[in-house]
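Undergrad: Below is the sequence, then the predicted model.
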Amino acid sequence: MTPVITIDGPSGTGKGTITALVAERLGWHMLDSGAIYRVLGLAAQRRGLALDDEQALTQLAEVLPLSFSAGQVLLDGEDVSEAIRTEEAGAAASRAAAHPPVRAVLLEWQRKMARPPGLVADGRDMGTVVFTQAPLKIFLDASPEIRADRRYKQLKEKGLDANLPRLITDIRERDARDRSRPVAPLCAAEDAVLVDSSRMSIAEVFDRVLEEVRRVFPGLVA
């Protein structure tokens, strides 16, 4: 079987950055599962579909014109890498992901991403649902306040308006929605390694994850 490392956790913990760094270090493929749901949410909004219309979203998921190329996320051939990173897109992704039939359609799509030499998968249910047999599972977490502050700084650096109290509220609401959904709720797998990134830099989190990679895959990295 193709070796898989899963990195799960809520939004704003740095799991996307860590996943990319680990995949690059190992020379493995990378799966950003959140991008799939964000693209679905964006596509639904562009088509005027309601995010609570389970049947319409499921049908869209079955024919979603999504592809990844050279670090870009493509929807119908259009680079939407930036468009899917807005707070609105994140909220839409969370609502779309709450529908069990939608998740079922996209489940096999994600599993097909596991191919040699290996895969590092980033998401919310990679270790608990999609790749339950992964030999290494990481769960990154951080307080809502820390995660909101990180997002606030990112938005400010891009010259965008941001309201910190509102970001904290949005993150708490999304966490509650993700943790309470009936299918694949956000939680750590029983055999996951828990890493709280609240007071850690990206470099420190990366080093911590590499410690686990060396433990589980001896000789894979120096």
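TA: Yes, it's here. Residues are numbered from 1 along each chain as shown.

Undergrad: From now on I want contacts and neighbour counts done on CA atoms only, so please keep to that.
TA: Will do.

Undergrad: tell me how far the top helix by length along the chain is from the chain's mean position?
TA: Assignment by DSSP state H gives helix 164-180 as the longest helix of the chain. Here helix 164-180 is found 16 Å from its chain centre; the criterion is C-alpha atoms, centre = their mean, to the nearest Å.

Undergrad: how about it: buried residues?
TA: Under the neighbour-count criterion of 16 or more other C-alpha atoms under 10 Å, helix 164-180 has 167, 168, 170, 171, 172, 174, 175, 177, 178, 179 buried.

Undergrad: again with stretch 123-131
TA: For stretch 123-131, burial by neighbour count (16+ other C-alpha under 10 Å) applies to 123, 124, 125, 126, 127, 128, 130, 131.

Undergrad: okay if I get those as TSV plus secondary structure?
TA: As requested, those are exported to TSV (DSSP: H, G, I helix; E, B strand; the rest coil):
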residue	secondary structure
123	strand
124	coil
125	coil
126	helix
127	helix
128	helix
130	helix
131	coil
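
Undergrad: re earlier: same for the longest helix of the chain, what does it pack against?
TA: In this structure, helix 164-180 makes packing contacts with helix 87-97, helix 144-157, judged by 3 or more C-alpha pairs under 8 Å, 6 or more residues apart in numbering; DSSP states H and E.

Undergrad: Can you give me the neighbour number for residue 206?
TA: Number of residues near residue 206 (other C-alpha atoms under 10 Å) recorded here: 18.

Undergrad: for it, what are its contacts?
TA: Counting by C-alpha atoms under 8 Å, 6 or more residues apart in numbering, residue 206 makes contact with 18, 21, 22.

Undergrad: Just the residues contacting stretch 99-106, thanks.
TA: Identification of contacts with stretch 99-106 by C-alpha under 8 Å, 6+ apart yields 54, 57, 58, 61, 62, 96, 97, 182, 183.

Undergrad: Likewise for stretch 148-166?
TA: 12, 167, 168, 171.

Undergrad: and it, how far apart are its ends?
TA: End-to-end span of stretch 148-166 (C-alpha to C-alpha, to the nearest Å): 9 Å.

Undergrad: How about stretch 107-121?
TA: In stretch 107-121, first residue to last residue: 13 Å (C-alpha to C-alpha).

Undergrad: hmm, back to that, just send the contacts of stretch 99-106 back as TSV, with secondary structure too.
TA: Listed next are the contacts of stretch 99-106 as TSV, based on three-state DSSP:
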residue	secondary structure
54	helix
57	helix
58	helix
61	helix
62	helix
96	helix
97	helix
182	coil
183	coil
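
Undergrad: take a look at this one as well, against the first:
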Amino acid sequence: MRKIVIALDGYSGTGKSSTAKEVAKALGYIYIDSGAMYRATTYYFLENQVDLADAKSVENALSNISISFSGNQVILNGDDISNDVRTMRINENVSAVSAIKEVRVAMVAQQQQIGQERGIVMDGRDIGTVVFPDAELKVFMTANPDVRAERRQKELAEKGIHEELNTIKVNLLDRDKIDSSRAESPLKKAEDAVEVDTSYLTFNEQVDKIVELAKGIIHAG
């Protein structure tokens, strides 16, 4: 059966990662969490006090970063940092790190290498526009900011992290602005992407919608 690349882009808190995981599971595809790669890089930069304004320091740091996945675990240089990359500390810094050209070039190269065999689902902010502009299915996910903040608060609470709803909402809107206005690979909807507003969809409904779109393309080919 034909294998395709499915690119899920969109704003934080729209359910991209959880949806992408289930879509991959339903299709028997590999799920690649591109956002976790940027979060892992941010974690490394913060832990090693990398000066984001110093290109040489950034390049040296990137040469020492090895990111991989084991099930739901995010592995940075051999260490499981799955919980560390979901803290507000990372949330508040990941957009700035992601905006650095050298960081994006390094991550995109890794992502494209992973996707060469097709049969993958990858979520992020520039998957359909930069990483896989030839993806057979591109989805752009949106949702009401209040709904997104509530979802993120619940996600953090499940990890034992408790934050005020308004703090989370402000952070999400700040990230939207940074991600959409950055010079390098800004967040935007690909011209041929299908927009899915998840504000009033149940989780299963949004998964089913994307799986249905994917199967239509797979069987048409």
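TA: Ah, there it is. Owing to the predicted nature of the structure, the values given are computational and were not obtained by experimental measurement.

Undergrad: Just the TM-score for the two chains, thanks.
TA: Here the TM-score for the pair of chains, by TM-score structural alignment, normalised by the length of structure 2, is 0.92; 220 aligned residues with a C-alpha RMSD of 1.9 Å.

Undergrad: Taking the contacts of stretch 99-106 of structure 1, tell me the two that lie furthest apart.
TA: Greatest spacing in the contacts of stretch 99-106 of structure 1, by C-alpha to C-alpha: 62 and 182 (21.2 Å).

Undergrad: any idea how far residue 33 of structure 2 is from residue 51 of structure 2?
TA: Distance, residue 33 of structure 2 to residue 51 of structure 2, using C-alpha to C-alpha: 25 Å.

Undergrad: Tell me which of the two has more neighbours.
TA: Higher neighbour count among residue 33 of structure 2 and residue 51: residue 33, with 22 against 13, using other C-alpha under 10 Å.

Undergrad: Break down structure 1 into its helices, ranges please.
TA: 15-26, 33-46, 54-62, 87-97, 100-111, 144-157, 164-180, 202-216.

Undergrad: Just tell me the aligned range of the fourth one in structure 2.
TA: In other words, helix 87-97 of structure 1. Alignment of helix 87-97 of structure 1 against structure 2: residues 88-98, by TM-score structural alignment.

Undergrad: Can you mark which positions in the matching stretch are buried?
TA: Quick answer for stretch 88-98 of structure 2 (16+ other C-alpha under 10 Å): 88, 90, 91, 93, 94, 95, 97, 98.

Undergrad: Save the helices of structure 1 as TSV, and put in distance to residue 70 of structure 1 too.
TA: Supplementary listing: the helices of structure 1 in TSV, determined by distance: least, C-alpha to C-alpha, whole Å:
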stretch	distance to residue 70 of structure 1
helix 15-26	13
helix 33-46	15
helix 54-62	23
helix 87-97	22
helix 100-111	18
helix 144-157	23
helix 164-180	30
helix 202-216	23
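
Undergrad: Of all the ones you listed, which one is nearest residue 195 of structure 1?
TA: helix 202-216 (7.7 Å).

Undergrad: Buried residues, that closest one. List them.
TA: 202, 205, 206, 209, 210, 213.

Undergrad: quick revisit: contacts for the match of helix 87-97 of structure 1?
TA: Residues outside stretch 88-98 of structure 2 that contact it (C-alpha under 8 Å, 6+ apart): 38-39, 41-43, 52, 84, 103-104, 171, 175, 178-179.

Undergrad: 6 Å instead?
TA: Under the criterion C-alpha atoms under 6 Å, 6 or more residues apart in numbering, residues 39, 42 lie in contact with stretch 88-98 of structure 2.

Undergrad: Now find how far off-centre that stretch is within its chain.
TA: Computed by C-alpha atoms, centre = their mean, the chain-centroid distance of stretch 88-98 of structure 2 equals 13 Å.

Undergrad: Could you give the separation between the terminal residues of that stretch?
TA: Note: stretch 88-98 of structure 2 ends 16 Å apart using C-alpha to C-alpha.

Undergrad: And stretch 92-103 of structure 1, by the same measure?
TA: 14 Å.

Undergrad: if we can go back for a sec, can you convert the contacts of stretch 148-166 of structure 1 into CSV and add a column each for distance to residue 142 of structure 1?
TA: Shown next, in CSV, are the contacts of stretch 148-166 of structure 1 (distance: C-alpha to C-alpha, whole Å):
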residue, distance to residue 142 of structure 1
12, 8
167, 15
168, 12
171, 11
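
Undergrad: Nearest to residue 138 of structure 1, out of those: which one, please.
TA: Nearest to residue 138 of structure 1 out of those is residue 12 (C-alpha to C-alpha; 15.1 Å).

Undergrad: related to what we said a few turns ago, please identify which of the helices of structure 1 is closest to residue 2 of structure 1.
TA: Counting by C-alpha to C-alpha, residue 2 of structure 1 lies closest to helix 100-111 out of these; the figure is 10.7 Å.

Undergrad: any idea how far residue 95 of structure 1 lies from residue 57 of structure 1?
TA: When distance is defined by C-alpha to C-alpha, residue 95 of structure 1 is 10 Å away from residue 57 of structure 1.

Undergrad: Go through the contacts of stretch 148-166 of structure 1 and name the one nearest residue 112 of structure 1.
TA: The closest of the contacts of stretch 148-166 of structure 1 to residue 112 of structure 1 turns out to be residue 12 (C-alpha to C-alpha; 26.3 Å).

Undergrad: Quick one: neighbours of the residue nearest to the closest one when sequence neighbours are not counted, just the number.
TA: The shortest distance from residue 12 of structure 1 to any non-neighbouring residue, by C-alpha to C-alpha, 6 or more residues apart in numbering, is to residue 147 (4.8 Å). Residue 147 of structure 1 is flanked by 21 other residues according to other C-alpha under 10 Å.

Undergrad: same question, residue 109 of structure 2
TA: The local packing of residue 109 of structure 2 (other C-alpha under 10 Å) involves 11 other residues.

Undergrad: got a list of what it touches?
TA: No contacts exist for residue 109 of structure 2 under C-alpha under 6 Å, 6+ apart.

Undergrad: Structure 1: which residue goes with that one?
TA: Aligned counterpart of residue 109 of structure 2 in structure 1: residue 108 (TM-score structural alignment).
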